[in-house]
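Asker: build the 3D model from these lines:
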Amino acid sequence: MDNARNRLRINMISWLSYFFTGSLVSTLGIVLFPVSQAFGKTPAFIGQMFTLMNIGLFLPIMVSGMLMRHVHLGTQLIVGSAISALTCAALFIFPANITAFGVGVFLIGAASGIMMAIGSYLVVRINDDAKARSANLIFTDFFFALAGVVLSLVLGYLFKHGASWLAMYGAMGILSVLMIILCLGVKFPIVKQTASDMPVSGTQEPWGIAAWILCFALFCFLLAEPVFTMWLPTWLKEQFGMAPDQAAYYITTYWTVKSIGLFVNQFTVRFIKLRTYLLASTVVGLFSLVLAANSAAPGLILVCAGLFGFCNSGLFSGLMSYGSLQVRNSPPTLTSALLTIGTIGTLVFSSLSAFVYSQWGLHWALNTATVAYVLLLVSLVAACITSKAEKLGVPVRIHGA
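Answerer: Next up, the predicted model:
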């Protein structure tokens, strides 16, 4: 296989890895009600069950550095995808077994974590040029949002016409098989351990308080977004009596506008400072989230869901970039810390919001996202005040994780 074709296949693997994870995470709100009905459980209980998926996703990301140095990238992807495909098949064989469901979502989540970690690494590794890397990182992020658009539309339509919750995991099984096919015959880059992989020592440049505050900001962001997309459809069904496809349309709107924002905002940040962009996006995002979670007008909620998606489109990459720029020569350990601490938000969002649901009801479960977003804004302001990026004179632009 020639280099150009191999590079294209590797990029496609990265795109599919983000599409797979986006499919799994962004559709939880749509699949939550059909699953709770099928097993005769409350949405709060099923929300707690989805914590197993988040644990599965988090663990490979946490140990990805070690895994990638000791296990071939292609082997990890093929084995993880095979386990995911077999797990999806097993769910069809044992559709009424709640234990099988719990084990299944954990294993599929683990496969997603492997794909996400390797997909992110591959984009950075094969694109040496900074501009090419930025473009490919943003384009790869687009596939996460695209999954939310496609799967929300498809599942909303299928559930409206009486399809089982298993339709979701049938789609995941197909994506797993596609990943295996893409990986066959690809020459993956070899991961070698270097001195830069070593833990931060006392002789190296200190990260500074702003870097740690931005780790917390990422945690808040990755807590707020999935809480919003998970509980909004259920809120719309309960509050306004919407059909499943109507409620799914609101989530589709969120992801559609976010995907558009991923294209638009890569140009926006060329003309304004990253710090200004992050603050403006977070303020407007918080305003739109408050209205979307508390308005009594379905039309206004739809508009605010779209605006919230647009504001969120550049926040993940922007926060990762701003955090990495707190050190003149950003080490991989700083990027790892930002990603790992941030991903804890994804780990706990379903269990935390499900607990809030069981204690204070659906309205406050949805507004868990609002509380997290308020904390995001407060932490971002604190990070801007204590930031070293501007003093270091490093060009402050979004460049991805």
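Asker: rest of the way, CA atoms for contacts and neighbours
Answerer: Fine.
Asker: where does the spatially closest residue to residue 138 that is not a sequence neighbour fall, secondary structure wise?
Answerer: Using CA to CA, 6 or more residues apart in numbering and skipping the chain neighbours, the partner closest in space to residue 138 is residue 262 (6.5 Å). Taking DSSP states H and E as the criterion, the element that holds residue 262 is helix 244-268.
Asker: please provide the structure for the following sequence as well, for comparison with the first:
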Amino acid sequence: MKYSFVTNEFFDCDRLDPDYWIKQQYIRNLFKGKEVVRLKDIAVEVTDGTRTKREFIKTGGYRFIGPSNIIENYINIHNLKRISGQDLKEKDFVEKGDILLTSIGKSGRVVLVPEELDGCVYSSDLIKVKILDESIRVQVFNHLIGPMGQLQLDAIKMGVLNRISISDLKDLEIPKRNTTETTVNFNDSEKEREAKKLYNYLVSRFDEVVQYKSTEDVMQIRSYVSEKTLENERWDVEYYKFFMSKLYDLIYKTDNQVKWQRLKDMVEIKKANLPEIHPEQIVRYFFIKDIDSVTSIILKYREDKFGELSNRVRIQVEEGDILTSKAGSATGTENHTTTIVTKEFESMFTTDALLCIKPKLIDPFYLLFLLKQPVVLKQIEMKSTGTYIKLIQNKDFENIMIPRLTETIEYDISMGMKKFIALNKKYSL
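Answerer: Below you'll find the model as predicted:
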């Protein structure tokens, strides 16, 4: 039987759960011999957001950042709601460079507030950390999103809601680093910000032409469905809302700037045909969880004997292939996973939970961009079946309508996405 004693020096009467103390002991051992500083000693402010009654408005007021807007280490700026300025306090606003952290549910997600969100209001389910010194701020941010920081945050979560308290966060120990190391982290953060700024520019240029905002597309269902619309395979109400949406009207409307085409007319969806490989041969492979849904890059791969692979790992990829999720709870949502296979992942294997698309009459980087946009994701969502684990069939995916823009705009978006991927690959290393 393994046991451990907690000395009076570290004992806290507010935390009596053994798991907490086991994690704390493990962290102390990792920090042994390292110089550390508590977060409260380097931050000028550690506080939560507004607790005023949330009455969202369509125009005016202030943009509102909630936990659902934070995806991994990125703020989704395209689905922000607005809140009136009534009863707001100075502490309820964020500034460029503030660190935000989710404190409940999927707690422990950490982001830096970009310049375009300066002056937004944030939720009481988020904690703001304000550090004036930029180099220290970036050092803290990189620590919190790293393995050690995430382990520390995981250790202070409480209850079934995984709540992180302000007091526990203030006492978090941050290892001091030398100047050289801090400079490297700062440069990485600059690349990340450059990538986000570039992507937001591409989205704004695309939106100017396509003009679709999913947040304004309120889908309603009538008490009847026309016979030509009714399908024997689909009896779910949500599916038929799609036919009465702004999106449905949009994708069947062609003008001088936008022409809509079915995906199957531009690509080939590759079938899972495994080559003949000796069971003892070592091969490389990756899963859907190894792909960052925000940056669209493959973060890592694995190695194993071919004969030991899961029977779901059935697709061998080539450079230029587009991989996009066909099954899972995030399919068709803002967390939908899509990536492009770059040279270093050529000939690796992946799971059949991803559709493998070979672009034929469309630039692969432009297609990658499209598979991250609401105008396409909403179609995927509506064509998917299942309540919790969604699945879209190949034949339904092939009939997704794709906006074709002018040659100049498509080229600019494609080149921008190439740079976006390159910046994020450097940032992830």
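Asker: TM-score of the superposition?
Answerer: TM-score of the superposed chains, computed with TM-score structural alignment, normalised by the length of the first structure, equals 0.27; 166 aligned residues with a CA RMSD of 6.3 Å.
Asker: verify the stated contact: the residue nearest to residue 138 of the first structure with residue 142.
Answerer: Yes: when contacts are counted by CA atoms under 8 Å, residue 262 of the first structure is listed as touching residue 142 (6.2 Å).
Asker: run through the residues that contact residue 132 of the first structure.
Answerer: Counting by CA atoms under 8 Å, 6 or more residues apart in numbering, residue 132 of the first structure makes contact with nothing.
Asker: how far away is it from residue 126 of the first structure?
Answerer: Using CA to CA, to the nearest Å, we find residue 132 of the first structure at a distance of 10 Å from residue 126 of the first structure.
Asker: shared neighbours of those two, anything?
Answerer: Listed contacts common to residue 132 of the first structure and residue 126 are nil; contacts here mean CA under 8 Å, 6+ apart.
Asker: what's whichever helix or strand comes after the helix holding residue 262 of the first structure packed up against?
Answerer: Following helix 244-268 of the first structure in sequence order, the next helix or strand is helix 274-294 (DSSP H and E). In terms of contacts (3 or more CA pairs under 8 Å, 6 or more residues apart in numbering; DSSP states H and E), helix 274-294 of the first structure is packed against helix 298-312, helix 315-324, helix 362-386.
Asker: among the ones you listed, which is nearest residue 219 of the first structure?
Answerer: Closest to residue 219 of the first structure of these, according to CA to CA: helix 362-386, at 8.3 Å.
Asker: tell me what that closest one is packed against?
Answerer: The criterion is 3+ CA pairs under 8 Å, 6+ apart, and the helices and strands that helix 362-386 of the first structure contacts are helix 209-240, helix 274-294, helix 332-360.
Asker: winner for burial among those helices?
Answerer: Mean neighbour count (mean count of other CA atoms under 10 Å) peaks for helix 209-240 among these, with a mean of 24.
Asker: coming back round to it: CSV for the helices and strands packed on helix 362-386 of the first structure, including distance to residue 60 of the first structure?
Answerer: As requested, these are exported to CSV (distance: least, CA to CA, whole Å):
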stretch, distance to residue 60 of the first structure
helix 209-240, 17
helix 274-294, 29
helix 332-360, 10
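Asker: among these, which comes closest to residue 374 of the first structure?
Answerer: Among those, if distance is taken as CA to CA, the winner is helix 274-294, at 7.0 Å.
Asker: quick one: the host helix or strand of residue 107 of the first structure to chain centroid distance?
Answerer: Secondary structure from DSSP H and E places residue 107 of the first structure in helix 98-126. Between the centre of helix 98-126 of the first structure and the centre of its chain there are 11 Å (CA atoms, centre = their mean, to the nearest Å).
Asker: same check, this time on stretch 23-43 of the first structure
Answerer: Using CA atoms, centre = their mean, the distance from the centre of stretch 23-43 of the first structure to the centre of the chain it belongs to is 18 Å.
Asker: list the buried residues for it?
Answerer: 23-36, 43 (16 or more other CA atoms under 10 Å).
Asker: so which of the residues you listed are in helices?
Answerer: With DSSP state H as the criterion, helices contain 23-26, 28-36, 43 from among the buried residues of stretch 23-43 of the first structure.
Asker: now render these as a markdown table, adding distance to residue 364 of the first structure.
Answerer: Shown next, in a markdown table, are those (distance: CA to CA, whole Å):
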| residue | distance to residue 364 of the first structure |
| --- | --- |
| 23 | 25 |
| 24 | 24 |
| 25 | 21 |
| 26 | 20 |
| 28 | 18 |
| 29 | 15 |
| 30 | 18 |
| 31 | 20 |
| 32 | 17 |
| 33 | 18 |
| 34 | 21 |
| 35 | 21 |
| 36 | 19 |
| 43 | 14 |
